[in-house]
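Participant: the sequence isn't on hand, but the structure is:
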């Protein structure tokens, strides 16, 4: 800011001798600035100046002026980036917390079959299964699906494992359990995933490329679908198959989850450096924000954020049970549920189509 103000004053006083006056900077009262990645930095500065006239009738008085400035970036330059050492075939250890949701799990495994099993990717899927605490608990069906997968992939480098827990579901505890399933001497590449996600082989490349041991943690920005019933007259239904258009990205189908941090890839050693998962958090949400905040605050780790069109959160209804959530968790849950109804344009059209106005 001092450099900007100095350049401004030099420009103002460039012809001060010809005009017989000089203007001195006294103080910056307030200002605004914004960065445009394509153009530069824009400034609006409220400056208190001192006008000094030394030719003819001499006078000195304060002047307050607004300065509108743009500090332009230089021309774009391309340079070769140093290669980051990472193995293109480095094993990815997916950790999937799960409680119930049989059809959704079947859809996830269908996607996992296509992306990881058929090309025989070097991945390991750890499913941490919790009971639903309800009469019709589908845990036995889920275990049957996992057992069938294990039989099909026997003798291959790809692995699918199941860890059963007998307490109430807690995502942070499930992720910590999945992390601990790695051998202690194996600084494994962890990828925390949700059962509502579908992805492509590009996601595997992004995880391996953007997660750097001891330097960088990858928090991808996922595309989250809106309620499909706003786009079609059909009501929502759970389908174990993957929709053909699931990876079509536009503003009417969903939104980028810029404030969602639940999907993350990190090396085990780096997760332990920031203190691991906070297992005191139970219920919906907040454990991902807690991990993100601690990672951002760590002096030696950078956070990499980027939209991933190959990583889609498929819509599902959100239930915010106030009896099981803290006030902060409930507020976050209700906000997320409100954001998944539809786009602003679609909601406006819905309002116009379903409300009549007086005199019409």
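Facilitator: Nice, I can see it. Not measured: the values here are computed from a predicted model.

Participant: contacts, neighbours, all on C-alpha from now
Facilitator: Noted.

Participant: and the strands in the stretch 101-250 of the chain?
Facilitator: Secondary structure of the stretch 101-250 of the chain by DSSP state E, counting those that start in this stretch: the strands cover 123-130, 159-164, 189-192, 197-199, 216-218, 221-225.

Participant: out of those strands, flag the one nearest residue 101.
Facilitator: For residue 101, the closest of the strands of the stretch 101-250 of the chain is strand 123-130, at 11.0 Å, according to CA to CA.

Participant: and the angle from the closest one to strand 159-164?
Facilitator: Strand 123-130 and strand 159-164 are oriented at 10 degrees to each other (axes from the mean of the first three to the mean of the last three CA atoms, to 10 degrees).

Participant: check which helices and strands strand 123-130 sits against.
Facilitator: strand 92-99, strand 159-164, helix 171-180 (3 or more CA pairs under 8 Å, 6 or more residues apart in numbering; DSSP states H and E).

Participant: adding distance to residue 273 and mean neighbour count, write the strands of the stretch 101-250 of the chain out as a markdown table.
Facilitator: Listed next are the strands of the stretch 101-250 of the chain as a markdown table, based on distance: least, CA to CA, whole Å; neighbours: other CA atoms under 10 Å:
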| stretch | distance to residue 273 | mean neighbour count |
| --- | --- | --- |
| strand 123-130 | 22 | 21 |
| strand 159-164 | 25 | 16 |
| strand 189-192 | 14 | 24 |
| strand 197-199 | 27 | 21 |
| strand 216-218 | 12 | 23 |
| strand 221-225 | 23 | 24 |
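
Participant: isn't residue 146 up against residue 160?
Facilitator: Yes. Contact status for residue 146 versus residue 160: in contact at 7.4 Å, counting by CA atoms under 8 Å.

Participant: can you tell me the centre-most residue of the chain?
Facilitator: Among the residues of the chain, residue 221 comes closest to the average C-alpha position under CA atoms, centre = their mean, at 3.5 Å.

Participant: picking that back up, turn the helices and strands packed on strand 123-130 into CSV, including distance to residue 351.
Facilitator: Converted to CSV, those look like this (distance: least, CA to CA, whole Å):
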stretch, distance to residue 351
strand 92-99, 36
strand 159-164, 46
helix 171-180, 37
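
Participant: quick one: closest of those to residue 338.
Facilitator: helix 171-180 (22.1 Å).

Participant: and the contacts of the closest one?
Facilitator: Contact with helix 171-180 is made by 95-97, 126-128, 190, 192, 268, 276-279, 281-283, 287, as judged by CA atoms under 8 Å, 6 or more residues apart in numbering.

Participant: second one coming, line it up with the first:
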């Protein structure tokens, strides 16, 4: 049949055209040394940084923190049983199918699973799983294969697959060369957004056991705040009052970037566990002590050691142990810590320097008891000191030189010069202590702490939050005749104003008479009201100020306001696709269609952004194409200009963000038109970490992620596109200046489950690649 012959010839021509190379996908900027680390990369396996080809199965990019996926077809040169071997730094896997189909893939050999295993180049017998059992292959067929490789930031990076021919009884491994491999697909004409051709196999999606972190982040625990956006309402309960906080600085002249000094943190109740306790082994800045102090004394100053019934002085002939309990022997302000119990041990055979140092330490205390102890030490060891003087280090050096000059010294004499005995420290196992409850949160200020990026939200004490809730519930039931019962306090956010009165955001879960649950989210104002001075005994007596709970007129959030996420992009296909997928998931989980994704595209060449938006399931989106170099301020302003509703919220966003499911309603709650903008603090993930681990640090310096009503943004002049054209960094601080001068306040809190993915700046925006020097 001529048609069958023609089709066969086409297939053979395609195989010959593809032969000599294999597909290579590169995943950069991802830490870790195990293949499991690579598989948790959010871009793996469909969205690599680059897609290219390799001509043999031996690759060494001479780079760090990357992962490779090599796939294609293997063409055996003969029939028989082949043994495969794998070598790499760090971990790697070699998968082979029983035929040409990726569906029949099986793991054949591997180097390590934990990220700590590695081999030298060409070392194929270090681990038992590096070499395979004999595999029977036919030269008339092709076999689909995959190589997965992960490299960390150390060592000589390499991965190579070798094979032993059937004729060799004792395995002599040779690298698989170009004549024995072919492409799975030619990707040279495809965009980075084209992913339908990429095989998704057992190798790419296999889930191996990942290493568990020693202490998981408490922030990852379930919290009712995370689902508060479902079914909310407001109730008019309190009397109206004027909202005019004392910290508003409208029209106040500011120097550039000075507005940051007027942004204060809000307090949160109950504990939302945004403090990164799991990171404190690397950074303990939450505690007020300096690292030097912590290294020397630890937390001893928080403890008061219990005094023994009597001071023990033991002298067994080898030494003396004196336990001196403080603080009664140390004056206030002394350098030594008041809670430390010092123990001084004077060994029997020690040097003059040891004795001298002991005396210096003891003389820190000027108490007569300590001086008495010092005299005891000197009296008891007076003779021993004389002996030590005779055996000084200079004498020993002199004796050593004499031994070198004479090789016939008596060995028995040398045996007399035995080293001094070593004494172990005696441990007081039954030492007890006293401690007071430690509340370091109560000592924190609402000033932004730029020196500590793990501290998390300021915590509001229950004695502050619960009376406000009770007063509100009393007013609510008085008006609605006992219709509602408080089920739980979900969230309370307090903005402190010691002059006029503090503002509270109450988020409560209530139950009505029918047993139906409802969520109530409402701003209340604890107004400080001063009574008139009254006469008492022919003088004026100022009455004690009272807190009046009221409804701040005009200060209300709108539960159905549209939120516009504006993201400027250029040639970041994998991140754009990740953003679209995340927003689709956000819409699926929240069911909220009152949001809009606006992408301003600086003529990306690696994907068709508009087409990707059209193919998505997003309820609303807008796209604008820009030309020239990437400019963040101009890109954001171009997105703002697309919005026609001045009474909607603009959220100035970044491309590499992972949003919590409640982000839309969270932005709505903390943006109040004419009064307040919202600058949540994002958690920057460390290299190789995902939102499921929350390993990173809070970005306390950045204000680039900002929510504000469009009418307010227009009123302060929009984005500064004049001073921040070809650069970015600082445009967010400058915007804060104008927000504060415009009479608005900025709500600043650490936001749960709000992450910034790790990425380097290689190949981003306006950066260009330089030629390799290697």
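Facilitator: Alright, I've got the coordinates. The structure displayed is predicted, hence computed values, not measured ones.

Participant: what's the TM between chain one and chain two?
Facilitator: Overlay of the two chains. TM-score (TM-score structural alignment, normalised by the length of the first structure): 0.57; 226 aligned residues with a CA RMSD of 2.8 Å.

Participant: what are the boundaries of the helices in the stretch 51-200 of the first structure?
Facilitator: Along the stretch 51-200 of the first structure, counting by DSSP state H, counting those that start in this stretch, helices occupy 102-112, 139-152, 171-180.

Participant: aligned to residue 269 of the first structure, what sits in the second structure?
Facilitator: Using TM-score structural alignment, the equivalent of residue 269 of the first structure in the second structure is residue 711.

Participant: residue 128 of the first structure too?
Facilitator: Per TM-score structural alignment, the equivalent position to residue 128 of the first structure in the second structure is residue 600.

Participant: and its match, how far is that from residue 581 of the second structure?
Facilitator: Going from residue 600 of the second structure to residue 581 of the second structure by CA to CA, to the nearest Å gives 17 Å.

Participant: for residue 604 of the second structure, same thing?
Facilitator: Distance of residue 604 of the second structure to residue 581 of the second structure, computed by CA to CA: 18 Å.

Participant: also residue 660 of the second structure?
Facilitator: Here the criterion is CA to CA. By it, residue 660 of the second structure lies 14 Å from residue 581 of the second structure.

Participant: neighbour count winner among these two?
Facilitator: Comparing residue 660 of the second structure with residue 581 by other CA atoms under 10 Å, the one with more neighbours is residue 660, at 19 against 14.

Participant: the match of residue 128 of the first structure touches residue 571, doesn't it?
Facilitator: No. With contact defined as CA under 8 Å, residue 600 of the second structure and residue 571 do not form a contacting pair (11.8 Å).

Participant: nearest to residue 248 of the first structure, of the helices and strands packed on strand 123-130 of the first structure?
Facilitator: Comparison of those against residue 248 of the first structure by CA to CA identifies strand 92-99 as nearest, at 24.4 Å.

Participant: mind listing what's buried along stretch 743-760 of the second structure?
Facilitator: Within stretch 743-760 of the second structure, the residues that count as buried by 16 or more other CA atoms under 10 Å are 743-759.

Participant: in strands only, show me the residues you listed.
Facilitator: 745-747, 750-756 (DSSP state E).

Participant: redo those as a markdown table? Include distance to residue 385 of the second structure.
Facilitator: Listed next are those as a markdown table, based on distance: CA to CA, whole Å:
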| residue | distance to residue 385 of the second structure |
| --- | --- |
| 745 | 72 |
| 746 | 70 |
| 747 | 69 |
| 750 | 62 |
| 751 | 65 |
| 752 | 64 |
| 753 | 65 |
| 754 | 66 |
| 755 | 65 |
| 756 | 65 |
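
Participant: now, which of those sits nearest residue 523 of the second structure?
Facilitator: residue 747 (13.3 Å).

Participant: what does that closest one correspond to in the first structure?
Facilitator: Structural alignment (TM-score structural alignment) places residue 747 of the second structure against residue 304 in the first structure.

Participant: nearest residue to its match other than its sequence neighbours?
Facilitator: Nearest non-adjacent residue to residue 304 of the first structure, counting by CA to CA, 6 or more residues apart in numbering: residue 218, 4.9 Å away.

Participant: the one you found maps to what in the second structure?
Facilitator: Per TM-score structural alignment, residue 218 of the first structure is aligned with residue 678.

Participant: for stretch 194-207 of the first structure, which positions count as buried?
Facilitator: By neighbour count with 16+ other CA under 10 Å, stretch 194-207 of the first structure contains the buried residues 194-200, 203-204, 206-207.

Participant: return the member of these nearest to residue 52 of the first structure.
Facilitator: Minimum distance to residue 52 of the first structure across those is 60.7 Å, recorded for residue 206 (CA to CA).

Participant: contacting residues for that closest one?
Facilitator: If you count contacts by CA under 8 Å, 6+ apart, residue 206 of the first structure has none.

Participant: and if you look at the one 4 residues further on?
Facilitator: Contacts here follow CA under 8 Å, 6+ apart; on that basis residue 210 of the first structure touches 216-218, 304.

Participant: go on, residue 64 of the first structure?
Facilitator: Shown in contact with residue 64 of the first structure (CA under 8 Å, 6+ apart): 46-49.

Participant: sorry, back to before: contacts only, for the match of residue 128 of the first structure.
Facilitator: Residue 600 of the second structure touches 566-569, 623-626, 635-636, 638-639, counting by CA under 8 Å, 6+ apart.

Participant: which one of those residues is nearest to residue 148 of the second structure?
Facilitator: Set against residue 148 of the second structure, the nearest of the contacts of residue 600 of the second structure by CA to CA is residue 569 (30.3 Å).

Participant: the counterpart of the closest one in the first structure: how many residues sit nearby?
Facilitator: Residue pairing (TM-score structural alignment): residue 569 of the second structure is matched to residue 98 of the first structure. As a burial measure, residue 98 of the first structure scores 23 neighbours (other CA under 10 Å).

Participant: residues contacting the spatially closest residue to residue 98 of the first structure that is not a sequence neighbour?
Facilitator: Spatial nearest neighbour of residue 98 of the first structure, chain neighbours left out: residue 129 (4.9 Å); criterion: CA to CA, 6+ apart. Residue 129 of the first structure is in contact with 97-99, 139, 162-165, counting by CA under 8 Å, 6+ apart.

Participant: good, wrapping up.
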